[in-house]
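Student: what follows is a predicted structure for the sequence shown.
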Amino acid sequence: MDDSAQPVVSFTQMKDGTREDYELLERFEKPFTAGTADRLLKELAMQADETLSGYRITRLEHGLQAATRARRDGADIDWVVAALLHDIGDRLAPKNHDRMAAEILRPFVREEVAWVVEHHGLFQTYYYAHHYGRDPEERQRFAGHPCFRSCADFCERWDQSSFDPDYPTEPLESFAEAVREVFARKAYDPAVIRAGEVLGLPPAA
């Protein structure tokens, strides 16, 4: 056996793993986890060449435009990164992209922000559902939720408005540091999650 080969676990079923096996996996997991932000940035970059047919801008341009609007409104880092990544699931989960994006963000951002990303797909139908014979007010089932206004404002100010090919949008590189900062946080840190706290969006610039 080649002594230079990367070590691997002894088991073929997880239930047979030893402490040494799981310590080995933990050593590999740490640097992999540390690379999450860069993988997300790479995924966003891949969206530069893709769009949902019919739109005037690409998926990447939409995320960048939403994040640029959030930043120019003085939004905090959680909102800016969420605006950038809110449609990150479009390529792999077009029917539930909102929930996919929310689960990526949830361990690292405020509870309010994750809820908004999770529900933005439904709230966004306010602008177009009637054209398909559907109820544009379906979001009203969450009318009593503390984050209702935050989600409605997110969609109005940063999402539905961000399909403009002439808007002066900031480049992906300008958001890289913020993405790395958010995903370098300790997952599910109560000081980050701030359960039950609703700040809302900042006043429009």
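Tutor: Cool, the structure landed.
Student: C-alpha from now on. contacts and neighbour counts both.
Tutor: Will do.
Student: measure how buried the closest residue to residue 151 other than its chain neighbours is and give me the count.
Tutor: Using Cα to Cα, 6 or more residues apart in numbering and skipping the chain neighbours, the partner closest in space to residue 151 is residue 116 (4.8 Å). A count of neighbours around residue 116, defined by other Cα atoms under 10 Å, yields 26.
Student: surely residue 116 and residue 155 touch.
Tutor: No. Contact criterion Cα atoms under 8 Å: residue 116 and residue 155 do not qualify, at 9.1 Å.
Student: below is structure B, check it against A:
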Amino acid sequence: MKTINFTQMKDGTKEEYDFLAEMEKPYLSLTVDRVLTELKNQGEDSLSGYKITRLEHGLQSATRAYRDGADIDWVVGTLLHDVGDGLAPQNHDRFSAEVIRPFVRQEVAWVVEHHGIFQMYFYGHHYGWDKNAREEFKDHPCYQSCADFCERWDQSSFDPEYDFETLDFFTPMVRDVFSRKAYDPKVIKENQVFGLPEPIFHKLS
């Protein structure tokens, strides 16, 4: 079989769907390459006005997480927290969360999904928005994780003088995370909240 015969999904046979499942495997395995390509594109096609590119912001944020002793879920989630900017600039936080959700624990995906509204705490009042809109989630178990993520790793990472790691440094971590079985309960750790590691202060070269 080279292609399926049906033109409406409801008419497909089990044999055809088994065939499609096999055809999908190589495509799924290349997801990480597409994600890394999108991240690289942020180094060239980025939002104007900032002192650094969107790629550099992701690298700087992830470097802060890494140097604070964060685990691989936090580091990769932080690196990719704005990966949705290109295709979904109005809801990039939710878009980015869906990219990583099958492969990281629930806490990290939740933080990435909601970091947009939490970030407003630092600038929303300049636009006449409610800077405290994040209080809608004050009783959520991940509230403090998201507040800490924004304070320590996101809002602070627009500094052209910061000595951040390269994309090549983080690529093996991204590949490790995306090689996991999607939605593995041992990875997702549903309803478990660990918070961010205690901050470590580094002397930068």
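Tutor: Okay, I see it. Keep in mind that this is a model prediction, so the values were computed, not measured.
Student: please work out the TM-score for the two chains.
Tutor: The TM-score (TM-score structural alignment, normalised by the length of the first structure) is 0.95; 200 aligned residues with a Cα RMSD of 1.0 Å.
Student: still on that earlier bit, aligned to the residue nearest to residue 151 of the first structure, what sits in the second structure?
Tutor: Correspondence of residue 116 of the first structure to the second structure, assessed by TM-score structural alignment: residue 111.
Student: for its match, pull up the helix or strand it's in.
Tutor: helix 106-123 (DSSP states H and E).
Student: who touches that helix?
Tutor: For helix 106-123 of the second structure, contacts defined as Cα atoms under 8 Å, 6 or more residues apart in numbering pick out 73-74, 77-78, 81, 93-98, 100-101, 129-134, 142, 145-147, 149-150, 155, 188-194.
Student: map residue 77 of the first structure across to the second structure for me.
Tutor: Using TM-score structural alignment, the equivalent of residue 77 of the first structure in the second structure is residue 72.
Student: oh, that last question was meant for residue 187 of the first structure, not what I typed.
Tutor: Under the alignment (TM-score structural alignment), residue 187 of the first structure pairs with residue 182 of the second structure.
Student: how about its match, what does it touch?
Tutor: Counted by Cα under 8 Å, 6+ apart, residue 182 of the second structure has contacts 102, 103.
Student: also residue 160 of the second structure?
Tutor: By Cα under 8 Å, 6+ apart, the neighbours of residue 160 of the second structure are 51, 52.
Student: just say helix, strand or coil for it.
Tutor: Secondary structure assignment for residue 160 of the second structure (DSSP: H, G, I helix; E, B strand; the rest coil): coil.
Student: I'd like the distance between the equivalent of it over in the first structure and residue 59 of the first structure.
Tutor: Aligning on TM-score structural alignment places residue 160 of the second structure opposite residue 165 in the first structure. Separation of residue 165 of the first structure from residue 59 of the first structure (Cα to Cα, to the nearest Å) stands at 12 Å.
Student: for residue 156 of the first structure, grab the count of nearby residues.
Tutor: For residue 156 of the first structure, the count of nearby residues is 16 (other Cα under 10 Å).
Student: counterpart of it over in the second structure?
Tutor: Counting by TM-score structural alignment, residue 156 of the first structure corresponds to residue 151 in the second structure.
Student: and that match, helix, strand or coil?
Tutor: Secondary structure state of residue 151 of the second structure, per three-state DSSP, is helix.
Student: and the helices in the second structure?
Tutor: For the second structure, the helices defined by DSSP state H cover 14-29, 31-41, 54-67, 72-79, 92-100, 106-123, 143-149, 167-178, 185-188.
Student: what's the matching range in the first structure for the first one?
Tutor: With the alignment judged by TM-score structural alignment, the segment of the first structure matched to helix 14-29 of the second structure spans residues 19-34.
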